[in-house]
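Q: quick check, what structure comes out for this input:
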Amino acid sequence: MKRRRFVLGLSTSVILPTLAKAQQRKRRPRLGALITIGSEAQDRIAALNRGLRVRGWTDGENLEIEYHWADGSKQRIAEIANVLVNSRPDLILAHSSPSVPPLLRLTQDIPIVFVQVSDPVGQGFVKNLTRPGGNVTGFAAFEFSVAGKWVELLKELSPNVDRIGILYNPTTTPYDQYVVHGKAAADALGIPLTQVEVRDRGEINLILGKFGERPGGGLVLLPDPFTSIHREAIVDTAARLGVSAIYPYRAYVDSGGLCSYSYDVSDLFFRSATYVDRILRGEKAGDLPVQLVTRYQLVFNLKTAKRMGLTLPPTLLARADEVIE
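A: Down below sits the predicted model:
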């Protein structure tokens, strides 16, 4: 009887670890994604999934992806960050600058890959671009110096601009250094630059209306979850008031905006799959260099220019990557 108990105990001690190992082998790694805005998100998620499939990962087969949508709300971003970290995924994908600080405050061990983040070194997310260190790396978006290029383009496409407003929501975008570079370019052109802050949907018409009360105003929009969510209202108001504007993403021009100077956002999500793959296969986030945007696209909407009574310089149109007619 004692021998039977021993054999049963021995068998159990062998079987249970074997079952546990089998279950572990079957367990699919989990990727938690914090997406700050929903507009255009489907295209970007499709690009991420294409990139993952190229590298052998398919959501629902050998990988589980959990998407969380913040809809541009700073409070919602913080709540999702807390939920994600507590759920202990194998990896977190963090979309845009506002999503990174709450995640870094909550975890120093779960790997984080950020996408569409401005100046990650300047914001203190990584030590340097070559060896980020810690548990975070990713794909940077604009460098702050691009604000100077936006100001120069605005003056070039609309020579009559005699004052420039740089528009953003101070609670949802890192605006300080954009303003510094934008002001330097405006000063060089002899044009005053003012900060135009909007914090809710109701302020868009009111504040843009005041800015557009007299001719000669031009706008530079900063990359910002808030302005992206409300891009149609901003585009419509600017065009109606005859205010020339440079936008940070192609989607604004598709919605009727005058001009954008940006990068392919979906391509950035596609490329982010390379780091998701490498980290899931054992590499450390802090050892992977931060990747930068290598190509910008200049896009114009001629229909909007005609609606505003604006003739775009041929030399500028010749440099365009695309012209919407």
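
Q: switch to C-alpha atoms for all contacts and neighbour counts from now on
A: OK.

Q: could you list the buried residues of stretch 166-181?
A: Under the neighbour-count criterion of 16 or more other C-alpha atoms under 10 Å, stretch 166-181 has 166-169, 172-175, 178-179, 181 buried.

Q: and stretch 116-129, by the same measure?
A: Residues 116-120, 125-129 are the ones in stretch 116-129 that count as buried (16+ other C-alpha under 10 Å).

Q: same deal with stretch 95-109?
A: Applying 16+ other C-alpha under 10 Å to stretch 95-109 flags 95-104, 107 as buried.

Q: cool, stretch 74-88 as well?
A: Buried residues in stretch 74-88 (16+ other C-alpha under 10 Å): 74, 76-78, 80-82, 84-85.

Q: before we move on, back to that, let me know the closest of the buried residues of stretch 116-129 to residue 306.
A: Of all the buried residues of stretch 116-129, the one with the least separation from residue 306 (C-alpha to C-alpha) is residue 116, at 32.3 Å.

Q: on the three-state scheme, that closest one is what?
A: strand (DSSP: H, G, I helix; E, B strand; the rest coil).

Q: wait, isn't it in contact with residue 143?
A: No - the pair residue 116 / residue 143 is not scored as a contact, 10.6 Å apart, by C-alpha atoms under 8 Å.

Q: take the buried residues of stretch 95-109 and keep only those in helices.
A: Judged by DSSP state H, the buried residues of stretch 95-109 include 100-104 as members of helices.

Q: just send those back as JSON lines, with distance to residue 200 too.
A: Formatted as JSON lines, these follow (distance: C-alpha to C-alpha, whole Å):
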{"residue": "100", "distance to residue 200": "22"}
{"residue": "101", "distance to residue 200": "22"}
{"residue": "102", "distance to residue 200": "22"}
{"residue": "103", "distance to residue 200": "25"}
{"residue": "104", "distance to residue 200": "27"}
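
Q: out of the residues you listed, which one sits closest to residue 240?
A: Using C-alpha to C-alpha, these come closest to residue 240 at residue 100, 36.2 Å.

Q: I'd like the structure of this one too, to check against the first:
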Amino acid sequence: MTKLQSICVAFSCLLLAPLAHAQPAKLQRIGVIHEGGPYEATVQGMVAGLKQSGLVEGKHFLLHVRDLKGSLRDIEGVAKQLVSERVDLLFTVTTSVTLAAKKATRDIPIVFYAGSDPVRVGLVKSYAKPGDRLTGVHQPAVDLVPKRLDILKQLLPGARRVVTFYNVENPISAQSLAEARGVAARLGIELIERPVRSVDDVVAGVRALRAGEADAYFQTTDVTVFVATPRIIDLARERRLPMLIGDLNSLQNGVLAAYGVNYFEVGRFAAKHVQRVLSGAKPQDLPVEIYDQVQLGLNLRVARELGITVPQPLILRADLVIR
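A: Sure, this is the predicted structure:
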């Protein structure tokens, strides 16, 4: 071997040495806990938001998803199971899930979506300085209940009896129902309150409604009831029962109106916190952000089907109209 060849071989070895010792980039693991139904859109939005920031599922991170299917039972057990799977972060959807996940874990960072005030329920110390290991997004879901009921009255001025379901095991639901009672009394509406404990209970409750028993179906802030929405839309239409709910994503499936948020966009909004934590930021250094893009959606096809004339001012105010 010539002297020049020896130099070239040595130089090549120097170049290849770092590559030989380099380790493939670690796939970070995101544990996700949500309660199913329309909340799946929040997870999809979060993944889309991460992709926009350059993080691709399967290439940069893996999802460990747990769908609770509307049940509030054993959330802590699910959270502990994800910890045993060595996830790097938990993404929790809804206040109830986040409270349980916080209680069940000690060290793992948590990015949440909460419809209740995260300071009031004890998730964080303050919006600006969350403290501990949690941060995320708050969308004031309970605060929307009075306005949603007011919209129902505008849509159905003759409505006197309105049915609503609530999970007796969910304290957030009790708070929401209390808000609804006060507004209903002012509007001259009798709330027909039906307690439930599961999605199946909601479905059975709608199926059991007698003809003329209620003038409309109204959704307060209740996770179990919210998750039941896709399963009760057809039942309500069969009973010619107008539905006013809080999920814009369900509008095209046959409800009369929705006043709330697009949960896909909520997830996309939360993705920036997830990305920052995965990049090394500490949750306690990331202020909790408020998502306030509330929208009104109307389905005029359903209105025609039910013989309802939607006031023109309400149509002009709507952000989304299905004609």
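
Q: of the buried residues of stretch 95-109 of structure 1, closest to residue 16 of structure 1?
A: Using C-alpha to C-alpha, residue 107 comes nearest to residue 16 of structure 1 of these, at 32.2 Å.

Q: which residues of the stretch 51-200 of structure 2 fall in strands?
A: Ranges of strands within the stretch 51-200 of structure 2 are 61-67, 89-93, 110-114, 134-138, 161-167, 190-196, based on DSSP state E, counting those that start in this stretch.

Q: give me the stretch of structure 1 that the second one matches.
A: The alignment of strand 89-93 of structure 2 onto structure 1 (TM-score structural alignment) covers residues 91-95.

Q: cool, and the fourth one?
A: Here strand 134-138 of structure 2 aligns to structure 1 at residues 136-140, judged by TM-score structural alignment.

Q: average offset between the matching stretch and structure 2?
A: Superposed on structure 2, stretch 136-140 of structure 1 shows a mean distance to its aligned partners of 1.1 Å (mean C-alpha distance after the TM-score superposition for structure 1).

Q: which residues touch that stretch?
A: Stretch 136-140 of structure 1 has contacts (C-alpha atoms under 8 Å, 6 or more residues apart in numbering) with 111-120, 125-126, 268, 272, 275, 285-286, 288-293.

Q: cool, stretch 147-156 of structure 2 as well?
A: Under the contact criterion C-alpha under 8 Å, 6+ apart, stretch 147-156 of structure 2 has outside partners 159, 180, 183-184, 187, 218, 244-246, 259, 308-311.

Q: what stretch of structure 1 does that stretch fall on?
A: Against structure 1, stretch 147-156 of structure 2 falls on residues 149-158 (TM-score structural alignment).

Q: can you point out the buried residues in that stretch?
A: Buried residues in stretch 149-158 of structure 1, counted by 16+ other C-alpha under 10 Å: 150-155, 157-158.

Q: quick one on the thing from earlier: for residue 317 of structure 2, which of the strands of the stretch 51-200 of structure 2 is the nearest?
A: Per C-alpha to C-alpha, nearest to residue 317 of structure 2 of the strands of the stretch 51-200 of structure 2: strand 161-167, 23.6 Å.

Q: verify the stated contact: residue 46 of structure 2 with residue 267.
A: Yes - using C-alpha under 8 Å, residue 46 of structure 2 is in contact with residue 267, at 4.2 Å.

Q: burial check on the alignment partner in structure 1 of residue 299 of structure 2, number of neighbours?
A: For residue 299 of structure 2, the aligned position in structure 1 is occupied by residue 301, per TM-score structural alignment. Using other C-alpha atoms under 10 Å, residue 301 of structure 1 has 20 neighbouring residues.

Q: now do the closest residue to residue 301 of structure 1 other than its chain neighbours against residue 39 of structure 1, distance only.
A: Nearest residue to residue 301 of structure 1, sequence neighbours excluded (C-alpha to C-alpha, 6 or more residues apart in numbering): residue 324, at 4.7 Å. Look at residue 324 of structure 1 and residue 39 of structure 1: by C-alpha to C-alpha, to the nearest Å, they are 21 Å apart.

Q: same question, residue 260 of structure 1
A: For residue 260 of structure 1, the distance to residue 39 of structure 1 - C-alpha to C-alpha - is 17 Å.

Q: farthest pair in the contacts of stretch 147-156 of structure 2?
A: 180 and 309 (24.4 Å).

Q: looking at these two, which has the bigger crowd around it?
A: Legend: neighbour count by other C-alpha under 10 Å for residue 180 of structure 2 and residue 309, higher for residue 180 (25 against 11).

Q: can you pull the contacts of the residue mapped onto that one from structure 1?
A: Aligned by TM-score structural alignment, residue 180 of structure 2 pairs with residue 182 of structure 1. Neighbour list for residue 182 of structure 1: 145, 147-151, 166, 193 [criterion: C-alpha under 8 Å, 6+ apart].
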